[in-house]
Structure formats: C-alpha cells, structure tokens
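**Student:** mind looking at a prediction? Sequence and model below.
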Amino acid sequence: MTASTVSPASSTPSKAGLLAVICFTGVLTASCTAHPPGSVGQGRALNGGLQSTGRIGTEHAQIGEVFWAALPLPNNTSKEPVSIRKARFTEVPKGLKISEYRVFNTEETGGVYLLAYSGGKYGTKDPEKLTNYADKPIRVKGKQESDYYYAAKVTVTGPVHKDLGGCSFWYTQSGEEYKQTLPCQTTIRLGKPLPDN
C-alpha cells in the first residue's frame, strides 16, 4: 500500500504531503512530530508531577487579598533539553485577576510555594522580595526536574466559583517551538479568614 499527496498546481508532492508519506512509510520517524516553520507544535516533553494530579488552594480568601499561585514544577521526561520561555494559567475564573507572572528558584523558597500570601503572611518568605528569574528562559535538561517554577500574582476581586487551571508552557526543544498544557487545579474561595497567629 502506498500513499502520496500531489499539489493541484503541479505534479510535485507538497511538503506536508511529503512529510505524511515519510511518516506513513516509517522512513524518517524522527520528523513525524515536526510542524510547519513558524508554527507551534503540540508539546509532550513535560510532566507536572504531583501538582498535576491533585488540587491545592484555600477556602479562607478575602476580597482584596493577594496570593502567589504556583504552576506545576516542570519535569522534562524526554531525553533532549527544553528551554521554557513562558507559562500561564489559561483558565482564570471570574473573581480572580492575574497581574503578573514571576519565576522563583526552589532553593530560595525551600521547595515550591504552591499558594502563598503576598507579604509573607503565615510564616512564608514574602514572594515579592524574592529574586525574579523571568527575564530568561528556564533550561531543563533531559530526564530532569527544574529548579525553577512559574507563579502568578492573583488578586481576589469577588466571589469565585471555579478554579484556576490550564497550566500552559511554551518552550523550545531541538530548534522547534512547542506549547504544552499540563493538568493543574488551584482553588481560591471566599470564607472565614484564618487567624493571624
């Protein structure tokens, strides 16, 4: 069985058709995940670890409070290194507003601040005073977990009935651009305030 794609304007196969033929016949399997130049492919190199399997959050938020919500710590499950240039929550519910993203180092925060109050309430370091590494891509070697993680500055503006989610990462690997969305769920709900001590 053979496959071919012919451009209607000429008798030469199109690039997309040629790639399909090569992938179909198995001649060059490494190129089967390639995408057209200038486009962003569907990434599969990252894993979000435990943070992608559960839900974090608080049910004691107050209107006007500001939190730093972490996106999953990137784990590169592939053999090739990746350079992550940005990460974002793509599902932001009514009642929450994101004003900026930063990149923190796990050594400075003593792990990942999954959901931290701005100002350093309740014994955590103030995320506002930590070094922000967002000015350059995060490079993660193959088969390794990153030492850096993205976090969003989230202000509570009203009642919240849905969760932050859709943790998307944009990265480069082997000269190709990719976007990958990892499972994540951060719950912020209004409720009785926590005691200050």
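**Tutor:** Perfect, thanks for sending it. Just so you know, these numbers come straight off a predicted model, no measurement behind them.
**Student:** drop to CA atoms for contacts and neighbour counts, all remaining ones
**Tutor:** Will do.
**Student:** SS state for I22?
**Tutor:** State at I22, reduced to three classes by DSSP: H, G, I helix; E, B strand; the rest coil: helix.
**Student:** gap between I138 and I188?
**Tutor:** As judged by C-alpha to C-alpha, to the nearest Å, I138 and I188 stand 27 Å apart.
**Student:** so for those two, which residue has more residues nearby?
**Tutor:** Shown here are I138 and I188; by other C-alpha atoms under 10 Å, I188 has more neighbours (27 against 21).
**Student:** hmm, the more buried one is touching F67, no?
**Tutor:** No: here I188 does not reach F67: they are 9.4 Å apart, not a contact under C-alpha atoms under 8 Å.
**Student:** use this one as the comparison:
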Amino acid sequence: MYQYPDMTKSLGDFKLRVEEGNFTDSEIVVMLGENGTGKTTFIRMLAGLTKADSEAQVPTLNVSYKPQKISPTFDGTVRQLLHKRIRDTYLHPQFMSDVTKPMMIEQLLDEDVKHLSGGELQRVALVMALGKPADIYLIDEPSAYLDSDQRIVAAKVIKRYILHAKKTAFIVEHDFIMATYLADRVRELSRL
C-alpha cells in the first residue's frame, strides 16, 4: 500500500486541499469534479511536476503521466515516436494485442505525428503512457477527443492493462460512463 500526505496548493484565488490518502496495486482511482476543482493539479503533485505549498513529501514512485493537453512536437512518424519512447514495450506481443491493436495504432504508424487529429493523437498518447514502465499511471482525461466507440475501447484497454500489470492508475475523467466503468474507487473534488 502506498500513501500520500495532506497537501495544499494555492494558485491565485484558488486553493486545493487534499487529505491524506492511500492506494494499492491493481487499483484505478478516478478523480471526478467540476472544472477548476484541482483534479489536474492533484495528479501533477503526485507526478512531482507541481510542488505542494507545504513540505509534504509525496512518495517517490516511477510515474507515467499523460497530460490533459497534448501538443504534438515530435518531428517524425508515429512509428518513429513509439520506437524512440517505448520501443521495448510497443514491440512486445502482449502489449500489441492488449493495447496497440485495440487502440488501432497500426493504421497510424506511418502518419506524421504533427498531422494527427485530436482523437488520433489521444490514442497515441494513451499507448505511450501505458507503454512506459511505471509504478503508477496518471492519466488526465483519456476520453478527450475520442468518439463514443473509441471511449469504450480506451476504457477497456486501460482497465485490462492496469489490472494485468498489477499497477495503480489515477484518472481524471469527465465522461461519467467511462469513469464508472474504470473506477475501483472515486475521489470527488469540490470547491472549498
């Protein structure tokens, strides 16, 4: 079991207060709440990308983080990107059958990353996030830019991967159906 401490973060007039909590392997914690309640800030604090106001120490874990906003900056094809960032994983037969194939990445392999649509980019980003070996997966809005069929596939892929790999995921999600399918536990954030 892993624990994180009480944490606060002030951003202008906004103040996020997170109570101490814990999580275990093979668990998906879905973060729900209105826009501006601190969901993204919380997972960025878990990732070590945003520092809490206090000296609270988040446990040092190997993290894979998929941000909410994805900016395609890689010069090259999807194949080159996957080969450069997650080569060993993306070529593994189990990963190909459990993640790459259902996410329909093979049809994008020769596409230029900078010319992908929002949904295509989201699918590639999810594959890259799951392909990075980690203790904890922090996935911010996996359903963004995906149509309803792709959302169902993405939810199944994420859930299967996290459970089979015996890892933990914190997922920020606004799609209630996807959140309900994914969640082993829900943390709801609200404004103070």
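**Tutor:** That came in fine, so what should we check first? Just so it is clear, the model here is predicted, and its values are computed rather than measured.
**Student:** what's the TM-score here?
**Tutor:** In this superposition the chains share a TM-score of 0.21, using TM-score structural alignment, normalised by the length of structure 2; 77 aligned residues with a C-alpha RMSD of 6.2 Å.
**Student:** for the one helix or strand I28 of structure 2 maps to, packing partners?
**Tutor:** Of the helices and strands defined by DSSP states H and E, I28 of structure 2 is found in strand 27-32. Packing contacts for strand 27-32 of structure 2, counted by 3 or more C-alpha pairs under 8 Å, 6 or more residues apart in numbering; DSSP states H and E, involve helix 148-165, strand 168-172, helix 176-182, strand 185-188.
**Student:** among those, show me which one is buried the most.
**Tutor:** Looking across these with neighbours counted as mean count of other C-alpha atoms under 10 Å, the highest average goes to strand 168-172: a mean of 25.
**Student:** which other helices and strands contact that one?
**Tutor:** Applying 3+ C-alpha pairs under 8 Å, 6+ apart, one finds that strand 168-172 of structure 2 contacts strand 27-32, helix 39-47, strand 136-140.
**Student:** rerun at 6 Å
**Tutor:** Applying 3 or more C-alpha pairs under 6 Å, 6 or more residues apart in numbering; DSSP states H and E, we find strand 168-172 of structure 2 packed against strand 27-32, strand 136-140.
**Student:** I'd like these as JSON lines, with mean neighbour count and distance to S10 of structure 2 appended.
**Tutor:** Converted to JSON lines, these look like this (neighbours: other C-alpha atoms under 10 Å; distance: least, C-alpha to C-alpha, whole Å):
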{"stretch": "strand 27-32", "mean neighbour count": "23", "distance to S10 of structure 2": "19"}
{"stretch": "strand 136-140", "mean neighbour count": "25", "distance to S10 of structure 2": "20"}
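**Student:** of all those, which one is nearest R87 of structure 2?
**Tutor:** Among those, strand 136-140 comes nearest to R87 of structure 2, with 18.3 Å by C-alpha to C-alpha.
**Student:** that closest one packs against which elements?
**Tutor:** Judged by 3+ C-alpha pairs under 6 Å, 6+ apart, the packing partners of strand 136-140 of structure 2 are strand 63-66, strand 168-172.
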